[in-house]
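Pasting the sequence and the predicted coordinates here, then a few questions.
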Amino acid sequence: MDPLSYKIPLKSLDTIYLQDQESKVRYWFYGIVILLGLTLFLPWTQNIKARGDITSLYQEQRPQNINSPIPGKIVRWAVKEGDFVKKGDTILQISEIKEDYLDPNLVSRTQQQVEAKKGAINFYKGKAATSVSQMEALSSAQTFKISQLENKLGQLNNKLTGEQAELEAITNEFNLTKDQYERQQKMFEQGLVSQTQLQQRNTTFQNALAKKIAAENKIAQTRQEMLIVKIEQNGVQQEYTEKISKAEGDRLQSLSNIASGQGEMAKLENQVANYTIRNGMYVILAPQDGQIVQANKAGIGEILKDGERITVIVPTRVNYAVEMYVRPVDLPLVSTGQKVRFMFDGFPAIIFSGWPQNSYGTFGGKVVAFEHTISTNGMFRVLVAEDATDRPWPQQLKLGTGAQGIALLKDVPLWYELWRNINGFPPDYYTLKEPGSKGSGKEK
């Protein structure tokens, strides 16, 4: 018997080579092809990836410089770098170096100048009031004096009227005696009367003429007196007008001094307020709760310039946000309120960018704002805040921590996303619907 023809049953040979069994490779092939085909129809969330850093949502919560409000010399440090301070805690104390403010009693001395200026203003006010009283007295005296002259002028006018009536009577008598004398003279020439009678008539005529001349002189004198009274009246008017004008000038001068004094007093009061406020600037206080870092001055006695940075305070309480930069081509796809997923540096995460719901270790955010001008790095800045409806951000986050952002876009089939990337097409443009609107939250 041929030893080779003898068949020895080998169990291991049957187990390994499966020579007598049907192959299942094609079943596996068909299954894998069907699985891949079904996978192509799975939903895929389009996204934009961008790198960013942790910042604060509010400007006052970002690290801020503590500057010296005035030039001075460091007298004492109350904190050291790394210390945490509360709002209003003393950071350091400085002293004055300008010669204009070295006087320790500068505020009180300036206040004395204010009080002295107030006294001068009160004196000028009294002088102005006195000038007003003087003007009133002069006006009353002027009125009284003019009234006296007007009364005297009225009396002279009455006197003139009487004298004119008397002159008229004397003139009538003169005319009568004149006629009688002329007739007597004619009769004397005819020899009808004696020379004695003619002389008597002449005497009567001369007496009447003398009375008429006397009456006319009296009227002329009265008129002269009236003219003198009118001149005196004008003189009184001019005299008192000059005195009143002088008093008015004194009053206006006093008012001018008052206004000037009030301006100087306001300036002095401003200096008092400035000096008082400046005295409060010698102690630099913490503007808010935070940590002191990056001290710019190291020792006692160093000189600080006006506005020079002393140190930096990092606020303790911060509403964190992420500032990330997107390419100009992706900017139209970013809108306010858009969802963003983040991976923070130092926090482990498993990312499936197309299936954010299956990712682990990511944190949610919402786009708060984006700038409408390009940054110096050639991209647009987008500010993303924490999503209150999602997983809270870690408490260990610090300002400046790096973050990888994934802005979520439209949900599309996986085959469409592969086709889009193979052809180099951008993600689909879409807009968010307003809350409460019908349909899905995104539309193409």
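Yep, it's here. Since the structure is predicted, the reported quantities are computational estimates derived from the model, not experimental observations. Numbering: from 1, shown residues only.

all contacts plus neighbour counts: C-alpha atoms, from now on.
OK.

P348 versus the residue lying closest to F347 once chain neighbours are set aside, what's the distance?
Closest residue to F347 apart from its sequence neighbours, by C-alpha to C-alpha, 6 or more residues apart in numbering: G361 at 7.2 Å. Using C-alpha to C-alpha, to the nearest Å, G361 is found at 6 Å from P348.

neighbour-wise, which of these two wins?
In this view G361 and P348 are compared by other C-alpha atoms under 10 Å, and G361 has more residues nearby, 14 against 11.

I'd like to know how far that one sits from L331.
Taken as C-alpha to C-alpha, the span from G361 to L331 is 26 Å.

thought the residue nearest to F347 was touching G346?
No: here G361 lies out of contact with G346, judged by C-alpha atoms under 8 Å, at a distance of 10.9 Å.

Is the most centrally placed residue in the chain within a helix or a strand, and which one?
In the chain, the residue lying closest to the centroid (C-alpha atoms, centre = their mean) is N270, at 18.0 Å. Assigned by DSSP states H and E, N270 falls within helix 195-279.

okay, now the one to match up with it:
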Amino acid sequence: MAKLSSMGLHDQLIEELAAQSNQELINIKGSRILGRIMLICLVLFIIILFLPWRQTIPGRGTVTALRPEDRPQTVQNQIGGRIERWAVREGQEVKKGDTILVISETSQSYFDPELPERLDEQLEAKRGSEVAATQKMEATDAQIRALTNGLRFQLSAAENKVQQSENYVKIDEADLIAIQNFYETSKARLARYEAGYKNGLFSLTDIETRRLKLQEDNAKVIGQQNKLNNSKQALLNAKIDLDNIRAKYQESLAKAQSDMSSALSSRASVRGEIAKLRNDISNISIRRGLYVVRAPQSGFVVKTLKAGIGENIKEGESIATLQPKNPQVAAELYVNAMDVPLILDNSNVRLQFEGWPSVQFSGWPSVAVGTFAGQVWAIDRVSSNGGKYRLLIKPAHPLPKNDEPWPIQLRQGSGVYGRIILRSVPLWYEIWRQLNGFPPSLEKDPSEKKAEEKKG
């Protein structure tokens, strides 16, 4: 019995030692497996750190239109009036020129329904005044021509008379000189006769005859002087008549020219009034065409800003909001000022629209699902409210391979999230940049540099 019990203890001890050895072997094997797993994870982590990472600039915004004429606009009435009838309802599609609203006149100046006919009558009256003024101008012009022709003949006659008087004066002057010479000769002869009478050569009768002759010659001198004075007086009168003719012509011509100026002024005034009446008639015609407010372009009536019938609206007041049909959609994103210098005018963008499920990886845009390709169209030169800058994004053209075009169901004003694609860098560099708060790199990819070198 003692032998059997000792054998049992020995077997139990061997079994315990074997179990303990197996447990130690299992523990050593588990540690090795864990070490290998950690080593593999470390290698994978190091490999992941060197994977390419695409730098991006995030931005949020809304869907808009690329062209200003495609964006929602307000329809305004050009004249004030009272609402008579609405021709559309909210959400209705309209074409360019369709009636949106009909208004009636509220200004007292345009209440008369026969106002255009009244203005036409005034216009005809003014045209008659213009004809009368033109006829007066023609008559005055004829009067001026007649005065000019009459003056020509009168001046010619007066100038001839002056010339004739000048000739008479010259003749009388010559006759006076001749008579004076005869008188002087008679005086000399008388002196000689008196000297001869004293010497006994001539008789008293001869002396008396010579004295009578001298008196006759003196009378002739006096008469010729008077005649010369009369000729000079006639010349002066002829010159005075010539001056009077010229003065009278100037007076008559000035009066005729004054009448011409008055007629010209009257015609100009009438023409101005005619132009004003024509303008009023045209304005009335155009104003009556503005009683109907029409759609400026095809689109949809989004919202009416006025309500009711009989409500007065002011000139230039907005009455409805119109969304143009088939707009060329775009996206406007707002980015931080620090990132703007890194964005080019042709940078690529990946967009996520609200309402479209998508999965986007920041560093691997190529594996994103549900995103759409875009391209920067414009960058604002000044910042918007909040210090951010607005980017206008248009659909990418040409469309990248395996990409879908933007959804046609996009509505302006819906939210959009986008990432502007920059250069590719290692993942470790991106982690280091993010930890230090540095901006994305400005350097270009080697592939982009090679492409530019090939183009150059």
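Everything's here; your move. Nothing here was measured: the structure is a model prediction, and the numbers come from that model.

can you pull the contacts of the residue nearest to F347 of structure 1?
Taking C-alpha atoms under 8 Å, 6 or more residues apart in numbering, we find G361 of structure 1 in contact with 343, 347-351.

Quick one: average offset of the longest strand seen in structure 2 versus structure 1, please.
Looking across structure 2 with DSSP state E, the single longest strand is strand 52-65. When structure 1 is superposed, strand 52-65 of structure 2 averages 1.2 Å from its matched positions, counting by mean C-alpha distance after the TM-score superposition for structure 1.

show me where the stretch 301-450 of structure 2 has strands.
Using DSSP state E, counting those that start in this stretch, the strands found in the stretch 301-450 of structure 2 span residues 312-313, 318-324, 329-335, 348-353, 372-379, 389-395, 415-426.

which outside residues touch the first one?
Right, strand 312-313 of structure 2. 80-83.

ok, V102 of structure 2 to V75 of structure 2 distance?
Applying C-alpha to C-alpha to V102 of structure 2 and V75 of structure 2 gives a distance of 13 Å.

quick one, which of those two is more surrounded?
Set side by side, V102 of structure 2 and V75 show more neighbours around V75, with 21 against 18, by other C-alpha under 10 Å.

Just the element for the counterpart of Q134 of structure 1 in structure 2, please.
Correspondence of Q134 of structure 1 to structure 2, assessed by TM-score structural alignment: Q143. Assigned by DSSP H and E, Q143 of structure 2 belongs to helix 115-198.

That helix vs structure 1, average distance?
Using mean C-alpha distance after the TM-score superposition for structure 1, the mean distance for helix 115-198 of structure 2 is 3.3 Å.

Tell me the helices and strands packed up against that helix.
helix 204-289 (3 or more C-alpha pairs under 8 Å, 6 or more residues apart in numbering; DSSP states H and E).

Give me the neighbour count for the equivalent of V229 of structure 1 over in structure 2.
Following TM-score structural alignment, the counterpart assigned to V229 of structure 1 within structure 2 is A238. Neighbourhood size, A238 of structure 2 [other C-alpha under 10 Å]: 21.

Can you name the residues that contact the residue nearest to A238 of structure 2 when sequence neighbours are not counted?
In this structure, A238 of structure 2 finds its nearest non-sequential neighbour in V162, 5.1 Å apart by C-alpha to C-alpha, 6+ apart. Taking C-alpha under 8 Å, 6+ apart, we find V162 of structure 2 in contact with 235, 238-239.

likewise T222 of structure 1?
156, 159-160.

Next, the mean deviation of the helix or strand hosting I94 of structure 1 compared to structure 2.
Here I94 of structure 1 sits within strand 90-95, counting by DSSP H and E. Superposing on structure 2 and averaging over aligned pairs (mean C-alpha distance after the TM-score superposition for structure 1), strand 90-95 of structure 1 comes out at 1.0 Å.

Can you give me the buried ones in that strand?
Applying a neighbour-count criterion of 16 or more other C-alpha atoms under 10 Å, one finds 90-95 buried in strand 90-95 of structure 1.
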